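Student: this one's sequence-less:
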């Protein structure tokens, strides 16, 4: 069998691969793997910087002392708006890859990061109006969309047997952009530099990532938007259930990433340098452990790992509440970092559940073989963009909760109590939908019909 070639042509102003068949092992070994890995490398670079710019204001607020005239509630609202826009743009970014091409859209998405970075560089000084700062924070939301387009693009390059590894590496490499920008800020603050120094470091990096995407990435001509699958995914209850659970995992990760340093400053009186020296640890560990969550889900079932992970998140949050009430900084910091680790594990296990759920639904519909696999791929792919967008909104909720808690009580304890209650609901939903066994009183026929889907969901 002759392997198809990767014919790269100039179309619509970019590098387009007209033939792409990664499931063909001969094609994959000869040319596909090399091309896919090259695109993965520069996709990770762009997404990594996108995450750094998205979470830029989580460290910018550390530079904003009393001379800026912004209270803690105002700072939480700044980072909340960045989170909201980042979640919102994930939906159009998901469809942009097929519309413009993966390479072309990566160049565009990377270039758009210059807008919030240069804007902040120009206005970042005392005396600037709060509205201007808010506009700059809103603009950083474009960095949040990079995750959706990057995952959609890389998903097309790799065969099914390699997707888990490739998507995990792509997601993890992007997430690490959060602790990296916090580490860079730590170095700048430690060297007595100002916020413009931090921004000046990232402006050339953004240009480099856009140029690298233009020179080394490709677009696959066969990638099309499947509007039918998108509509079906929107109508499926599991898309919204998993969106809810992803709010609890990724929403927590990104929300705490924005808020951790600000909470340490506001509640425990940490200086910018003291806060920055700690804030990067949680996001770093949470990013690195995400693939392990996926591996555990592969071995034991995503629903089981997700359930027990939410139990552990609730326990860690309970410790945080106690530490907050007792004003114990060491216990508070340790429990908060542990909570970050658990959000990373949960990110991996919940994302692993999505294809398994739709594969189980294919079996329930009576499909088998490649037909069932194709149905699962279509629906899981269509739902992932929406789930990622809704999940990111959890970061908005977290920062708004902190804002309200500090406004009313001067402490974050009330917000953590609310998060504890939310994790309890996540535990109940995960158990009730994906792990609960049929009632023992059900008739044998009913039990048989209900047991199969429940058992299959328990393995997702």
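Tutor: It's in. Only a predicted model underlies this, so the values are computations on that prediction, with no experimental measurement involved.
Student: switch to C-alpha atoms for all contacts and neighbour counts from now on
Tutor: Will do.
Student: next, residue 19: secondary structure please.
Tutor: coil (DSSP: H, G, I helix; E, B strand; the rest coil).
Student: contact partners for the residue nearest to it when sequence neighbours are not counted?
Tutor: Nearest residue to residue 19 in three dimensions, chain neighbours excluded: residue 6, at 5.5 Å (C-alpha to C-alpha, 6 or more residues apart in numbering). Counting by C-alpha atoms under 8 Å, 6 or more residues apart in numbering, residue 6 touches 17-20, 31-32.
Student: for comparison:
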């Protein structure tokens, strides 16, 4: 007698997922399954997740590279208005990271990747429309810029999805690749867009949105054809609630504002700062038949910051997350001090070099703070306490998502602090001095809590 689909034991397996590409029998901790079919499945989903998240970051930061050129296209925006257009996508993106974390367990990783990729079309299309009309009301531009925040939310759902595919022993590397791939989207959009909008002469800012629309469609199609949903992907509401009650979740989130918040905040304002502070500087792409495009220099900051992230994690593995994080905050303070000196001297070379120091240090700090999370929660567990260790893992996983959302608010705070500084004093120096004080506070908190504090009270624990 033929086996009906409802009672087919092979249905829902990796080779034969249910309709909608649902896999019911998936356990990455099962070494036999992992070595035979689990690893190829996980890697396939990881590759497509990186591509989708890369596009998400690109759309999220699209206004950071378009905004400095708006006045050249006929708009009349003040510095304060420019910084609002840069900041508002980060505010929305940071906020969306919290609901996006629970979208994968609710809808499935494949399904949500399709939806989140298609949502990227909305901000791209909106940008195409508004940048072609210099009479567009500013409030409309702010609303359109806000829709770019959907790209920032992609990080949370992408990281949550990939975490379900890999075993604990390989999860760190997989999540590191996923995060780095997304961060690189900032660098690529800041490199490519200034070139695309001037090809053929003139300034066609609408191309910045047009070029990403087909890529978003491609990401959705690839996810539909080749990604998978896992029935085992369930939201750990208990672990999330426990993490919210744990003070270390909030301390780590505060510290992550100092690292990732700085990275995404500086990446957002760097093109505008170059344009406004050193308008005479240009970078000639004439050797490939293109006109001078000064803003292409800005991409190097996000690039070196993205590439530094995994090295920060590796160095933290060798030393400790706390010590590397403290060093990162110290170097960031020195970098900000160097930027103040560069502005005083009017030296673009020093300004650019010190900002690269800020990007490298913040990138390494991203990796080291994330490395601290599992160690911090594990440090409070007595040796041999199996139940405590399990809860610590659940809390650490939830903390990663919470810190990612809170840290991203730095992308809103930094542009607004710069705007206030310029509006009030006409200088960037007060804002930078404030950042230096914040980095000093982060270093002191890290040392007090995670080097000398009770968070390391059990022997053999290195945070």
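Tutor: Arrived safely. These figures come from a predicted structure and were not determined experimentally.
Student: care to give me the TM-score?
Tutor: For this chain pair, the superposition-based TM-score is 0.92 by TM-score structural alignment, normalised by the length of the first structure; 440 aligned residues with a C-alpha RMSD of 1.9 Å.
Student: could you identify which of the contacts of residue 6 of the first structure has the most neighbours?
Tutor: residue 32 (24 neighbours; other C-alpha atoms under 10 Å).
Student: where do the helices of the stretch 1-150 of the first structure begin and end?
Tutor: In the stretch 1-150 of the first structure, the helices defined using DSSP state H, counting those that start in this stretch lie at 25-27, 33-54, 56-63, 72-88, 90-100, 102-112, 114-123, 130-139, 142-157.
Student: which part of the second structure lines up with the fifth one?
Tutor: Counting by TM-score structural alignment, helix 90-100 of the first structure pairs with residues 97-107 of the second structure.
Student: show residues contacting that stretch.
Tutor: 109, 112, 152-157, 160-161, 233-235, 401-402, 404-405.
Student: now do 6 Å
Tutor: If you take C-alpha atoms under 6 Å, 6 or more residues apart in numbering as the criterion, stretch 97-107 of the second structure is touched by 153, 156-157, 233-235, 405.
Student: closest one of those to residue 47 of the second structure?
Tutor: Set against residue 47 of the second structure, the nearest of the contacts of stretch 97-107 of the second structure by C-alpha to C-alpha is residue 157 (14.8 Å).
Student: and residue 78 of the second structure, how many neighbours does it have?
Tutor: The burial count for residue 78 of the second structure: 12, using other C-alpha under 10 Å.
Student: and it, what pairs with it in the first structure?
Tutor: Alignment note (TM-score structural alignment): residue 78 of the second structure maps to residue 71 of the first structure.
Student: can I get the contacts of stretch 97-107 of the second structure in a markdown table with neighbour count and distance to residue 51 of the second structure?
Tutor: Formatted as a markdown table, these follow (neighbours: other C-alpha atoms under 10 Å; distance: C-alpha to C-alpha, whole Å):
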| residue | neighbour count | distance to residue 51 of the second structure |
| --- | --- | --- |
| 153 | 29 | 15 |
| 156 | 27 | 14 |
| 157 | 28 | 13 |
| 233 | 21 | 21 |
| 234 | 13 | 24 |
| 235 | 16 | 24 |
| 405 | 29 | 21 |
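Student: any chance of these in JSON lines, plus distance to residue 369 of the second structure?
Tutor: Below are the contacts of stretch 97-107 of the second structure laid out as JSON lines (distance: C-alpha to C-alpha, whole Å):
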{"residue": "153", "distance to residue 369 of the second structure": "20"}
{"residue": "156", "distance to residue 369 of the second structure": "17"}
{"residue": "157", "distance to residue 369 of the second structure": "20"}
{"residue": "233", "distance to residue 369 of the second structure": "26"}
{"residue": "234", "distance to residue 369 of the second structure": "26"}
{"residue": "235", "distance to residue 369 of the second structure": "24"}
{"residue": "405", "distance to residue 369 of the second structure": "14"}
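Student: thinking again about what came up before, with distance to residue 176 of the first structure as extra columns, can I get the helices of the stretch 1-150 of the first structure in JSON lines?
Tutor: As requested, the helices of the stretch 1-150 of the first structure are arranged in JSON lines below (distance: least, C-alpha to C-alpha, whole Å):
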{"stretch": "helix 25-27", "distance to residue 176 of the first structure": "32"}
{"stretch": "helix 33-54", "distance to residue 176 of the first structure": "7"}
{"stretch": "helix 56-63", "distance to residue 176 of the first structure": "13"}
{"stretch": "helix 72-88", "distance to residue 176 of the first structure": "16"}
{"stretch": "helix 90-100", "distance to residue 176 of the first structure": "18"}
{"stretch": "helix 102-112", "distance to residue 176 of the first structure": "17"}
{"stretch": "helix 114-123", "distance to residue 176 of the first structure": "19"}
{"stretch": "helix 130-139", "distance to residue 176 of the first structure": "20"}
{"stretch": "helix 142-157", "distance to residue 176 of the first structure": "12"}
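Student: who are the contact partners of the spatially most central residue of the first structure?
Tutor: The first structure has residue 250 as the residue nearest its centroid, 5.6 Å off, counting by C-alpha atoms, centre = their mean. Neighbour list for residue 250 of the first structure: residue 347 [criterion: C-alpha under 6 Å, 6+ apart].
Student: Three-state assignment for it, please.
Tutor: helix.
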